[in-house]
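Peer 1: okay, sequence plus prediction incoming.
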Amino acid sequence: DYVEELAVNITSSWSRAGGLAQAFYLAGAEEALRLAQELWEEDVESSLYCLALARAYTVAARAWAESGGDLLLSGVEDRAREFVAEAGHTWSYASLILREMELHSLRLRAASVAYQLAKSALARGEALRALMHAVRGLSLAEAALDEAVIKAAGAAKAERLCDYARRLALRALPQRPPALLLLLLKLGEESSDLLLRLLAYRYAYNAARAAPVALPAREVGAGEVVVNFSLEAWASWLAAAALAAFLALCVLAVTPKHSLDEG
């Protein structure tokens, strides 16, 4: 069963997770899988897209774990509690605003999924897992609010919002920023989609707030220290992986009558 195998893979990976980027993408995979299951009966195309993201994010998390360039996190219990609370407040506020405006947002639904997963992880004492879901849920809720602002104020406001979100993220960067934060900023700067740019900047800002300030490097001999990482190559690879996964999953759309939980 494709979905069950993916779920087991994600769960087992959490037991070994310790890095910022690895945990960020594992959380994304878990959220995308949950959202895919929720959407299957009502929107097969979106469900398949979420499944593709879940697979791509799982592969990305493994690659980060093996890269030697990830930032190891520890002692995040207090931050996890703070971020889960903030994510909940922001999601509630965004839900109220979008309901009043009669707007439907998939990002707001994804924020709800992330927040619920964050609360569950926190209750189990899995602080890192809770923190990353909360970071993502908070960012998604903020992006949903951005959608509402753009809907009300138009494209001119969108450009100003993007500039503001980018400046927030840049100001939050530590002196030696983790590679994940640089990647998110790069994705925001290179995207032609205003809403995707905003989401990337929201992710970068909140991940920066959640992370410590130092980036560990890997010593490779004779005192030489390197981080073997290319932002451009990584961004291109992740986009290609997501597209390949989506195309592979499209065959499932031929028989959309079965529940994803049943395979």
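Peer 2: Perfect, I can see it now. Just so it is clear, the structure is predicted and the values come from calculations on it, not from any experiment.

Peer 1: CA atoms for contacts and neighbours, from now on please.
Peer 2: OK.

Peer 1: packing partners of the host helix or strand of Lys151?
Peer 2: When secondary structure is defined using DSSP states H and E, the element that contains Lys151 is helix 127-153. In terms of contacts (3 or more C-alpha pairs under 8 Å, 6 or more residues apart in numbering; DSSP states H and E), helix 127-153 is packed against helix 20-39, helix 77-100, helix 106-123, helix 155-172, helix 194-210.

Peer 1: take these and write them to CSV, including distance to Arg55.
Peer 2: Output for the helices and strands packed on helix 127-153, formatted as CSV (distance: least, C-alpha to C-alpha, whole Å):
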stretch, distance to Arg55
helix 20-39, 7
helix 77-100, 25
helix 106-123, 17
helix 155-172, 27
helix 194-210, 19
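
Peer 1: ok, structure two:
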Amino acid sequence: MDKVLLITGASRGIGAATAWLAAQQGYAVAVNYSVHAAAADALVQRIRAGGGTALAVQADVAHEDQILAMFEAVDARLGPLAALVNNAGVVDLPARVDGLSAQRLKRMFDINVIGSMLCAREAVRRMSTRHGGAHPLGPGWGQGGAIVNLSSAAARLGSPGQYVDYAASKGAIDTFTLGLAKEVAAEGIRVNAVRPGIVDTEIHASGGLPDRARELAPQVPMQRAGTAEEVARAILWLLGPEAGYTTGALLDVAGGR
């Protein structure tokens, strides 16, 4: 039976690359999306055409009720969850801190931080071995698992003059990863984070800087932007048995930046 993996924000970019690679490695993949239904459906069809198992599930992780419904749908249609990738996240238009609105900050932290924490909560409730053989959801649940949170090199760099709020949200993800990893280490759950650097995905366009990856490439020691597939491979390594003794790690995939 395929291991069940839920990836939030998986219709495009790093999430989509991770879903595709995971399916090739034998995971049954739940592809979460918020608004890009066509992209999510196309990815699911591509995975199925390749012989894999995939399910598209809509939910905006800024809303707890939608998170709960998403996990229940995965429970019912794919079975016991073995892995979670907290990939859903947003940036915004470049701005200094003295120009930030409360509305912008609330959106940023609702999605990037609170959404990730609530998804991790639901995953732990399903994965933790602390229930023994009497898991509330029945046989097959409570077998341990792995969580990978998507942080960012911005958590180390601060993103002054552009995305200090985004960087701060990813700093929160780093700390959350460290704390949760220690909290559930004895319950069969490993928790790690990947911190991508400049990666050529659509997120730059959503932040009003479509050429950002190309323009910043000379600042990267490797002299290029990364690809979504390169980040996805790091995520899959952390999810897999090769990383069996790795928890609480913050893995930089940033070309040396």
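Peer 2: Thanks, I have the structure now. Quantities reported herein were computed from a predicted structural model and do not represent experimental measurements.

Peer 1: superposing both, give me the TM-score.
Peer 2: Superposed pair, TM-score by TM-score structural alignment, normalised by the length of the second structure: 0.32. Supporting alignment: 130 aligned residues with a C-alpha RMSD of 5.8 Å.

Peer 1: hang on, the earlier thing: kindly reformat the helices and strands packed on helix 127-153 of the first structure as CSV containing mean neighbour count and distance to Glu142 of the first structure.
Peer 2: Output for those, formatted as CSV (neighbours: other C-alpha atoms under 10 Å; distance: least, C-alpha to C-alpha, whole Å):
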stretch, mean neighbour count, distance to Glu142 of the first structure
helix 20-39, 25, 16
helix 77-100, 18, 7
helix 106-123, 22, 9
helix 155-172, 16, 10
helix 194-210, 24, 7
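
Peer 1: if we can go back for a sec, for the helix holding Lys151 of the first structure, buried residues please.
Peer 2: Residues 127-150 are the ones in helix 127-153 of the first structure that count as buried (16 or more other C-alpha atoms under 10 Å).

Peer 1: against Leu145 of the first structure, how distant is Ile97 of the first structure?
Peer 2: 8 Å (C-alpha to C-alpha, to the nearest Å).

Peer 1: same question but for Lys186 of the first structure, I mixed them up
Peer 2: Lys186 of the first structure sits at a distance of 22 Å from Leu145 of the first structure (criterion: C-alpha to C-alpha).

Peer 1: what do you get for Leu117 of the first structure?
Peer 2: When C-alpha to C-alpha is the yardstick, Leu117 of the first structure and Leu145 of the first structure sit 21 Å from each other.

Peer 1: ok, Glu82 of the first structure next?
Peer 2: Look at Glu82 of the first structure and Leu145 of the first structure: by C-alpha to C-alpha, they are 20 Å apart.

Peer 1: what of Tyr49 of the first structure?
Peer 2: Taken as C-alpha to C-alpha, the spacing of Tyr49 of the first structure relative to Leu145 of the first structure amounts to 23 Å.

Peer 1: wait, doesn't Val231 of the second structure sit right on Leu238?
Peer 2: No - with the criterion set as C-alpha atoms under 8 Å, Val231 of the second structure and Leu238 do not qualify as a contacting pair; they are 11.0 Å apart.

Peer 1: distance from stretch 231-238 of the first structure to the middle of the chain?
Peer 2: Averaging C-alpha coordinates over stretch 231-238 of the first structure and over its chain gives two centres that are 16 Å apart (C-alpha atoms, centre = their mean, to the nearest Å).

Peer 1: show me what counts as buried in that stretch.
Peer 2: In stretch 231-238 of the first structure, the ones that count as buried by 16+ other C-alpha under 10 Å are 235, 238.

Peer 1: what does it rub up against?
Peer 2: With C-alpha atoms under 8 Å, 6 or more residues apart in numbering as the test, stretch 231-238 of the first structure has contacts from 56, 60, 182-183, 186-187.

Peer 1: ok, 10 Å please
Peer 2: Surrounding stretch 231-238 of the first structure, the residues in contact under the criterion C-alpha atoms under 10 Å, 6 or more residues apart in numbering are 53, 56-57, 59-60, 63, 179-180, 182-184, 186-187, 190, 240-241, 243-244.

Peer 1: drop anything exposed from the residues you listed.
Peer 2: Among those, those classed as buried by neighbour count (16+ other C-alpha under 10 Å) are 53, 56-57, 59-60, 179-180, 183-184, 186-187, 241, 243.

Peer 1: redo those as TSV? Include secondary structure and distance to Ala155 of the first structure.
Peer 2: Shown next, in TSV, are those (DSSP: H, G, I helix; E, B strand; the rest coil; distance: C-alpha to C-alpha, whole Å):
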residue	secondary structure	distance to Ala155 of the first structure
Leu53	helix	28
Ala56	helix	31
Tyr57	helix	30
Val59	helix	35
Ala60	helix	33
Ala179	helix	31
Leu180	helix	28
Leu183	helix	25
Leu184	helix	22
Lys186	helix	22
Leu187	helix	20
Ala241	helix	31
Leu243	helix	28
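
Peer 1: from those, which single one is nearest Asn9 of the first structure?
Peer 2: Nearest to Asn9 of the first structure, judged by C-alpha to C-alpha, of these is Val59 at 10.1 Å.

Peer 1: what's the biggest helix in the second structure, counting residues?
Peer 2: Looking only at the second structure and at elements set by DSSP state H, the helix with the highest residue count is helix 164-184.

Peer 1: give me the buried positions along it.
Peer 2: Taking 16+ other C-alpha under 10 Å as the basis for neighbour counts, the residues of helix 164-184 of the second structure that come out buried are 164-174, 176-178, 180-181, 184.

Peer 1: which helices and strands sit right next to the following helix or strand past it?
Peer 2: For helix 164-184 of the second structure, the following helix or strand on the C-terminal side (DSSP H and E) is strand 189-196. With contacts taken as 3 or more C-alpha pairs under 10 Å, 6 or more residues apart in numbering; DSSP states H and E, strand 189-196 of the second structure sits against strand 81-86, helix 115-127, strand 145-150, helix 154-157, helix 164-184, helix 228-239, strand 250-253.

Peer 1: out of the ones you listed, the one nearest Ala19 of the second structure is which?
Peer 2: Evaluated with C-alpha to C-alpha, these place helix 228-239 nearest to Ala19 of the second structure, the distance being 8.3 Å.

Peer 1: off-centre distance for stretch 81-88 of the first structure?
Peer 2: Taking C-alpha atoms, centre = their mean, the mean C-alpha location of stretch 81-88 of the first structure is offset from the chain mean by 16 Å.
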